[in-house]
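Novice: need a 3D model of the sequence below.
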Amino acid sequence: MQRIRYSRYFKTSFILLDVFVIAAVFVYFFLRNNDQLFSEEASEQNILSIILLIFYWVLLSSRTKLYSVARNITYTIYLERLVTHIFIFIFGVILLGKVSNNEFLQQDRFLVALSLFILLLLIKSTLFFTLKYIRTLGLNYRNIMFLSNDSSSEILKNILTERKDYGFKIHDYPNVDQLNFEKLVAFWKENGIHTMYISTEFKNYSKEQDSEVHGLAEKHKVRISLIPSVIENNFFQYDLEYTETQPILVQSKFPLDYLTNIVLKRTFDLLFSFLILVLICTWLFPIIALLIKLNGKGPVFFVQKRYGYHDEVFNCIKFRTMYINGDSARKTTEENDKRITKIGKFLRKTSLDEMPQFLNVLKGEMSVVGPRPHMLLVDDFYKLKIGRYSIRSLVRPGITGMAQVNGLRGDTGDVDMKMQKRILADAFYVKNWTLSLDLVIIFKTIFLVIGGDKNAN
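Specialist: As a prediction, the model looks like this:
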């Protein structure tokens, strides 16, 4: 029996709440500056300003996808959309105040903008996490199933199982290898299946069976989602376009293929790195250097060759966190690695060992945000094993990145599975880069540095 889904009502409720907050902020400032808000002289102009800005907010959401929030979206991506939307909206508020004759907007537009930013960011973030928490309690879930049992399916199933806040309840379908249409339809009805996942890597069904499954799913209102093969497919490098009504796959053009975005990102990297080096590293580096020296013999810095932009090899600089050993270029770290010094454990936990890489950023070898550079032997191994691994080299490697702020760090556990997830995260970053996404990743990294990263080793 199909469960009632309440998510469809959330969008309308969230829009109405945002409209109320925006209107309330403007009314508050109107009243503070003019007790005659609804006087004949002011009412028409002020009310028209509110209506125009609310209309602008709602219209802008169709571009920023602010209300198209999938249940499996991460806070990193949601925050990037939210910050982008609010900044563009605030720019509209400031612009309207500059070109209009509304005295209030001309006087207090910056204070209004700041109030809107803080209020909307707090309210929408609170609602986001509240909804996530509700789903961890087993409410507002969506029934799903997998009709394939290959490696790509296992990666997705593992993610959805771990992330209770996504609100997916997985129903295991018995005998995936032996397809029976009547039993499949009965399984859908019995468990109220909303979405069925099938991997393109799974080859156990004939074309006729595959066509029959799609026909039955359409008839019984079961959505089918295809899982591309992480190992084989080149889906990252193609976008769907149309020539009249004929769909075609064309080579993707990533955001950082455009000169304006390249200049914007590089300018931000230079300014941010310069400020960090001057304001923080000038006093932090001597302290860390002293602690490293007190902890044992050896150099303060550790330099290792890594692959960078377009696979060019560069010298990646870090604070030394290990005792001097001959395996640093051949062996990755492991849990409770005896090579790591006491101060090294702290530096790794807080990611302070990466701070010298701001020098790499100034030299143009790295970026503040991007895919983390791996050891050469790790890159050489996984380039042959994981499809689309080389997409990471299309941008400069970063001090922090999408994978790191989403817990995909460290070399413990199922390393192959974790590496495949990292590549998916890095590929997402390359395809969806924006400056606001970089800012969100930086803020999340700061919180990880302060609280310590449990995945660091």
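
Novice: please count neighbours and contacts with C-alpha atoms only from this point.
Specialist: Fine.

Novice: for the stretch 101-250 of the chain, what spans make up the helices?
Specialist: 103-136, 151-162, 181-191, 207-219 (DSSP state H, counting those that start in this stretch).

Novice: can you redo these as a markdown table with distance to Ile54?
Specialist: As requested, the helices of the stretch 101-250 of the chain are exported to a markdown table (distance: least, C-alpha to C-alpha, whole Å):
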| stretch | distance to Ile54 |
| --- | --- |
| helix 103-136 | 12 |
| helix 151-162 | 36 |
| helix 181-191 | 42 |
| helix 207-219 | 38 |
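
Novice: which of those sits closest to Gly370?
Specialist: Set against Gly370 and scored by C-alpha to C-alpha, these come closest in helix 151-162, at 22.2 Å.

Novice: show me the contact partners of stretch 52-61.
Specialist: Residues outside stretch 52-61 that contact it (C-alpha atoms under 8 Å, 6 or more residues apart in numbering) are 15, 19, 22-23, 67, 85, 89, 92-93.

Novice: and which of the residues you listed is nearest to Ile340?
Specialist: His85 (43.9 Å).

Novice: run a quick neighbour tally on that closest one.
Specialist: Number of residues near His85 (other C-alpha atoms under 10 Å) recorded here: 19.

Novice: repeat for Val369
Specialist: Based on other C-alpha under 10 Å, the number of other residues close to Val369 is 24.

Novice: look up how far Val361 lies from the closest residue in space to it that isn't next to it in sequence.
Specialist: Distances taken as C-alpha to C-alpha, 6 or more residues apart in numbering place Gly398 nearest to Val369, at 4.3 Å, with adjacent residues excluded. Between Gly398 and Val361 the computed distance is 8 Å (C-alpha to C-alpha, to the nearest Å).

Novice: so what sits against both of the two?
Specialist: 367-368.

Novice: let me see the contact set for the residue nearest to Val369.
Specialist: 366-373 are the contacts of Gly398 under C-alpha under 8 Å, 6+ apart.

Novice: I have a second one here; can you model it like the first so I can compare?
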Amino acid sequence: MVHRYATFFKAINLTVDYLVLNVSMVAAYLILDDSLIVWINNKNYLPVVLVFNLIWLLSANITGLYEQVLNKDSVKTYRSVFQTYLLFVCLICVTILIIIGTKAYFITREYLFYSIVLFGTMLAFWKLIFLTIRRSDRAMLNDSRKVVIVGAGRAGNELRNYFRNNPFRGYELLGFFDDEVSRITEKNLYLGNTTTCMDYVLNNQVDEIYCALPYSEHDIIERLMIDADKNLIRFKIVPEYHEYIKKPTYLQSFGNIPIISIRPEPLENMLNRGTKRFFDVLFALFIIIFVFSWLFPILAIIIKLETPGPIFFVQLRSGRDNKPFNCYKFRSMRVNSDSDKVQATRSDSRITKVGAFLRKTSLDELPQFFNVLIGNMSTVGPRPHMISHTEQYSQLIDRFMVRHFLKPGITGWAQVNGLRGETKTTDAMLERVEADVWYLENWSFILDMKIILLTFWLSVKGDKQAF
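Specialist: Sure, this is the predicted structure:
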């Protein structure tokens, strides 16, 4: 059952990687200055350590280095390590050499070179050791568990198919117990009725019982549960709701009453929401003060010179909880009567020359940082749609409105995954909605940082979907 050890080995990998990183930094310091006492007391050195560690965490999250550490083969593992290391080096160089500067903390280029090279060498050697250990212990990690299923209805049969299709999980299904023999499609898997279950389990060293009986059989369920507890057998209940919820769910308890949420929403937590809002305000102020302030007059003059009309394009769009708000952009089209109904298309005759550049580089979205400051948008989130599109697609796509649980964003998970621009078909919009809902369910501050970095990279590299 590799999955039972995945979290443990992920933690081991993360811990050792950080140990290797910090040892390499200390070693580089001692190579250049062999005074250990100076290193310990050097207050200028501590911020550098923090920067290195945070950037490694960010790089690893962007590349998914610690995902599936027990399943990825050796080639994929080293490829992930190399990608993460390369991104780490780039971010370190940008952060230290350009943003922070080497003089502020007395960092030398020699120190950067030694620490980065030492870290890369030691990291490669450690991953080789890990892969060797992992290979030798595969048999131990795949310890199987004997299980039986009580109830051969739809839930029980779907569970059987899951065990059969996922052998790496390590479950050895011995068979079914059910009071109706006719429900067993594979007769060789029938083990008896529910009254004989515990005797079989004890005589055959079964590890776990999965009960897939309907709630109406609560007397049988309770008896089996009590007997399993008495005999140290793990007892697990397969609830009936799985028939209409086709995805992982989130379970809460109100006293002894289980409450099932059909999706996790990290941003329902006030701390998470406060963290996101705090970052939004700081980031928006930074962009407005250091980018928008000097770029605005230049773009304003060019826009006015090319075509008559306002500098800003203001459009009513759908916000959080489907409340409309005025969304601001630099005008990238000639003034026209279709702007509130028709999406921009490739080679759209309405787009001006400067507008094409603004849209290609996403600079037309800069005024939306004022929306962020006001509070009706976030830096990262689902892109806000025109009111007409919200009304149209909410009737065609079941989960379309779910994306409105969040504030709309200047950029989002859909956009950095190539799902921006014109949506010619309902299927194209469905893909975008699925990406937005995935973001809602998997939000983290690190994920926001990843999306912002990818957005910046796509703006520099050029996104073929931006037009």
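
Novice: of the contacts of Gly398 of structure 1, which belong to strands?
Specialist: Cross-referencing the contacts of Gly398 of structure 1 against strands under DSSP state E gives 367-369.

Novice: just put these in a markdown table and tack on distance to Leu264 of structure 1.
Specialist: What follows is those, written out as a markdown table (distance: C-alpha to C-alpha, whole Å):
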| residue | distance to Leu264 of structure 1 |
| --- | --- |
| Ser367 | 12 |
| Val368 | 13 |
| Val369 | 13 |
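
Novice: to Ile292 of structure 1, which of the helices of the stretch 101-250 of structure 1 lies closest?
Specialist: Closest to Ile292 of structure 1 of these, according to C-alpha to C-alpha: helix 151-162, at 37.5 Å.

Novice: what's the closest one packed up against?
Specialist: strand 168-170, strand 195-199 (3 or more C-alpha pairs under 8 Å, 6 or more residues apart in numbering; DSSP states H and E).

Novice: residues in contact with the shortest one: which ones?
Specialist: Taking C-alpha under 8 Å, 6+ apart as the criterion, the residues outside strand 168-170 of structure 1 that touch it are 141-146, 160-161.

Novice: repeat the analysis, applying 6 Å as the threshold.
Specialist: 141-145 (C-alpha atoms under 6 Å, 6 or more residues apart in numbering).

Novice: now the strands for the stretch 251-400 of structure 2?
Specialist: Taking DSSP state E, counting those that start in this stretch, the strands of the stretch 251-400 of structure 2 run over residues 257-261, 312-318, 324-330, 378-380.

Novice: would you turn those into a markdown table with distance to Val354 of structure 2?
Specialist: Output for the strands of the stretch 251-400 of structure 2, formatted as a markdown table (distance: least, C-alpha to C-alpha, whole Å):
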| stretch | distance to Val354 of structure 2 |
| --- | --- |
| strand 257-261 | 47 |
| strand 312-318 | 13 |
| strand 324-330 | 10 |
| strand 378-380 | 24 |
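
Novice: just give me the match in structure 2 for the residue nearest to Val369 of structure 1.
Specialist: Residue pairing (TM-score structural alignment): Gly398 of structure 1 is matched to Gly409 of structure 2.

Novice: if I look at that match, how far off is Met377 of structure 2?
Specialist: According to C-alpha to C-alpha, Gly409 of structure 2 and Met377 of structure 2 sit 6 Å apart.

Novice: that older thread, mind putting the helices and strands packed on helix 151-162 of structure 1 in a markdown table, mean neighbour count and distance to Lys454 of structure 1 included?
Specialist: Shown next, in a markdown table, are those (neighbours: other C-alpha atoms under 10 Å; distance: least, C-alpha to C-alpha, whole Å):
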| stretch | mean neighbour count | distance to Lys454 of structure 1 |
| --- | --- | --- |
| strand 168-170 | 21 | 25 |
| strand 195-199 | 20 | 32 |
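
Novice: picking up where we left off before, so which of the contacts of stretch 52-61 of structure 1 sit within strands?
Specialist: Per DSSP E, the contacts of stretch 52-61 of structure 1 never map to strands.

Novice: which two in those residues are spaced the farthest apart?
Specialist: Tyr67 and Val93 (20.5 Å).

Novice: looking at those two, which is more packed in?
Specialist: Taking neighbours as other C-alpha under 10 Å, Tyr67 of structure 1 and Val93 compare with Val93 leading, 21 against 17.

Novice: check the gap between the more buried one and Trp57 of structure 1 for me.
Specialist: Counting by C-alpha to C-alpha - Val93 of structure 1 and Trp57 of structure 1 are separated by 10 Å.
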